[in-house]
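> Got a predicted model here, sequence first, then my questions.
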Amino acid sequence: MTKATASLPPDLHQWVTRHVSSMDTAAVTDASWPRGDSRVWHVHTSHNKVFVKLYPSTEKYEREVMGCEHATRALAADEAPHLLATDPERPAVILSALPGRVVRGLPLEQAEEQQVHQLAGDLLRRWHDAPEPISDIEHQRIMASVTAQADEAATILDRLGDQLSPAEQDLVRDIARDLPGLAQALPLAYRHGDYSPRNWLWNPEPTPGHHSLIDFEESAPGLPVEDLVWLCGAAWPTRPDLRDAFLTGYGQPLSSTEQRALVLLTARLGVSYLSTGLTKTDTVLIDRGRTVLQHMVHTPR
């Protein structure tokens, strides 16, 4: 995840200095994701290892703070970073560092990868089970978001239907027709919002290994099954062993309603990728969208 030696912006450096000792000898590296909006730095001093995160909006900052607070209630102390300092004016936070490496791209043997996914399932279940109050306004926002996704699918079908196979057209039609009703029948919970291996940390030592979670700037109340969309679209179609391991850790199979909603939410993301890719002539998004749609056509729903 760490990319290159860097320096903090001067005003941010002054703020961090008030909270982190030995900043005069700190080693700073840029740890930002290539396509992310937030800026992240790893700061390593003789006394501390921390991450400094600068957000593009107050909303993402507030979600990170609330996500960290939720993690303290839902997870063990070493399974998520701790807030060491916050500044809503910048907006920025300082987070404790956790042992381990980002799972995405790690050369794991099959058994170890299955172990990581099982632990990820267990962690997510505890994350979802920790209660948070969800107001009527939040409930309306969630349902409006799902309806907007269904409407987007209908619009894309009208515009790009001739570029979809008959089976893909039927799937997108199902999204537009069925997704809002399915959402009404599903429970709500506090979701992570970006639950994928790029936000999982894995430390194989000490045995049997340790799994932890980072990056809460997309966390918010929503449908728990939304946290499975990346896995459903990118990992499980070619690795059913990882699906089995994850759901074993999660502790319960998906209900028929959850499974259908998951497939439709994942397909909605795929057709959105495809639409954006065709509009921008982005072959990466086009290929990603077509792959997800093809997988979802063959996934039981």
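Great, that's in hand. Residues are numbered from 1 along each chain as shown.

> alpha carbons only for contacts and neighbour counts from here, please
Noted.

> Tell me how many other residues crowd Pro253.
Using other CA atoms under 10 Å, Pro253 has 12 neighbouring residues.

> put this beside the first:
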Amino acid sequence: MRAFAEQAVGRITTWSDVSWVRAESRVWRARGAEGGIWYVKVHQNERFHQREVAALRGWVAGLGAAAPRLVAADAELQAVVLTAVGGRSLHGATHPPEEQRLIFHRIGQLAAAIHASAPARPAGGMLPLGKLARHLDRARPHLASGDEEFIRTMAEKAAHLPGMDVVPTHGDFQPRNLRWDTAAGSLYVIDFERAEWGRLTVPMANHQRREAATPDWQGADGSLRRAVSAELWTAPIPVSRFRPSTGRWSSWWRWRCVRR
């Protein structure tokens, strides 16, 4: 793997394992003889490799300095060499309340920028409701009286609605893949192996855990709208949605964006 990287960037003087603590993670930080820093990553499978390479060669370029650049890719090795981005990971990080609100504001801006990085495409078919029965079976022990009937009724009403337009989506937009530079007030995003074209929504589900742990980021009135990119969205619309797979309601599960 080091030889592959040196073919792309020249002689490497420092080679450090920076993988996540899980068996399938294989990432190294490489420092070159002239001081440059790159990351070398081996994907878990061909699909992840193809998704990340396609995104980096396509719409990710529209994010500018907020995302890494692809230096080299090898389909046989299922590996890539990427430029480094700034900041520190938001995974497990804590910040003062005012900075926390700013961070979530930047997250909203970056999510909107990802969605706007390429023109939207019409969605094919109807809404994907085929997994509803399976999710309800798993969630049934957690449902209150009348919940299942309500969910089925709403699904029936939505069955004939056309799908929303699809846009570029990160696929794993959560703190471990976001890096924050406190001094510059800049946010960066990494790891595009789950990137795909998806619905025109902003997936805030992964940030609910941080909301629960640090509720003060929302502001005194609990408003998410002010934290999530007021500049880029004219009307974020909260959608109350039941998550059948977990048996929980989520008021902020998805936000439909009405952009200027």
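Cool, got the structure. All values derive from a computational prediction rather than experimental measurement.

> Give me the aligned partner of Glu113 of the first structure over in the second structure.
Using TM-score structural alignment, the partner of Glu113 of the first structure in the second structure is Gln100.

> how big is the offset of the helix or strand its match falls within relative to the first structure?
For Gln100 of the second structure, the enclosing helix or strand under DSSP states H and E is helix 97-115. In the superposition with the first structure, the average deviation recorded for helix 97-115 of the second structure is 1.1 Å (mean CA distance after the TM-score superposition for the first structure).

> So what touches that helix?
Residues outside helix 97-115 of the second structure that contact it (CA atoms under 8 Å, 6 or more residues apart in numbering): 60, 63, 94, 167-170, 180, 186-187, 200, 202, 216-219, 226-229, 231-233.

> Kindly supply the PyMOL command isolating those of those that are buried.
In PyMOL syntax, the buried subset of those is picked out as below (16 or more other CA atoms under 10 Å):
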select buried, resi 60+63+167+168+169+170+180+186+187+200+202+216+217+218+226+227+228+229+232+233
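
> Please point out which parts of the helix or strand hosting Thr72 of the first structure sit buried.
Element membership for Thr72 of the first structure (DSSP H and E) is helix 58-74. For helix 58-74 of the first structure, the neighbour count (16+ other CA under 10 Å) marks Lys60, Tyr61, Glu62, Arg63, Glu64, Val65, Gly67, Cys68, His70, Ala71, Thr72, Ala74 as buried.

> Let me know the distance separating the fifth one from Ala183 of the first structure.
Read that as Glu64 of the first structure. Plainly put, Glu64 of the first structure is 25 Å away from Ala183 of the first structure if you go by CA to CA, to the nearest Å.

> ok, now the fourth one?
Relative to Ala183 of the first structure, Arg63 of the first structure is positioned 22 Å away (CA to CA).

> The second structure: helices as residue ranges?
With DSSP state H, the ranges of helices along the second structure come out as 2-9, 46-57, 97-115, 132-139, 147-158, 208-213.

> Looking at these, which one is packed in the most?
Across the helices of the second structure, the average number of neighbours (mean count of other CA atoms under 10 Å) peaks for helix 97-115, which reaches a mean of 20.

> Centre of the chain to it, how far?
Mean-position distance between helix 97-115 of the second structure and its chain equals 12 Å (CA atoms, centre = their mean, to the nearest Å).

> try stretch 145-153 of the first structure
20 Å.

> ok, back up a step: mark which of the contacts of helix 97-115 of the second structure are part of strands, please.
Residues from the contacts of helix 97-115 of the second structure lying in strands, with DSSP state E as the criterion: Val167, Pro168, Thr169, Trp180, Ser186, Leu187, Val202.

> What lines up with the first one in the first structure?
Using TM-score structural alignment, the equivalent of Val167 of the second structure in the first structure is Ala189.

> That match and Gly100 of the first structure: what is the separation?
28 Å.

> Thr155 of the first structure too?
Thr155 of the first structure is 43 Å from Gly100 of the first structure, by CA to CA.

> got a list of what Arg138 of the second structure touches?
Pro244, Ser245, Thr246.

> out of those, which is most surrounded?
Pro244 (22 neighbours).

> hmm, back to that, possible to save the helices of the second structure as JSON lines with distance to Asp17 of the second structure?
Shown next, in JSON lines, are these (distance: least, CA to CA, whole Å):
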{"stretch": "helix 2-9", "distance to Asp17 of the second structure": "11"}
{"stretch": "helix 46-57", "distance to Asp17 of the second structure": "19"}
{"stretch": "helix 97-115", "distance to Asp17 of the second structure": "28"}
{"stretch": "helix 132-139", "distance to Asp17 of the second structure": "39"}
{"stretch": "helix 147-158", "distance to Asp17 of the second structure": "47"}
{"stretch": "helix 208-213", "distance to Asp17 of the second structure": "28"}
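
> Onto which residues of the second structure does stretch 48-65 of the first structure map?
Using TM-score structural alignment, stretch 48-65 of the first structure lines up with residues 36-53 of the second structure.

> can you give me the offset of the matching stretch from its chain's centre?
16 Å.
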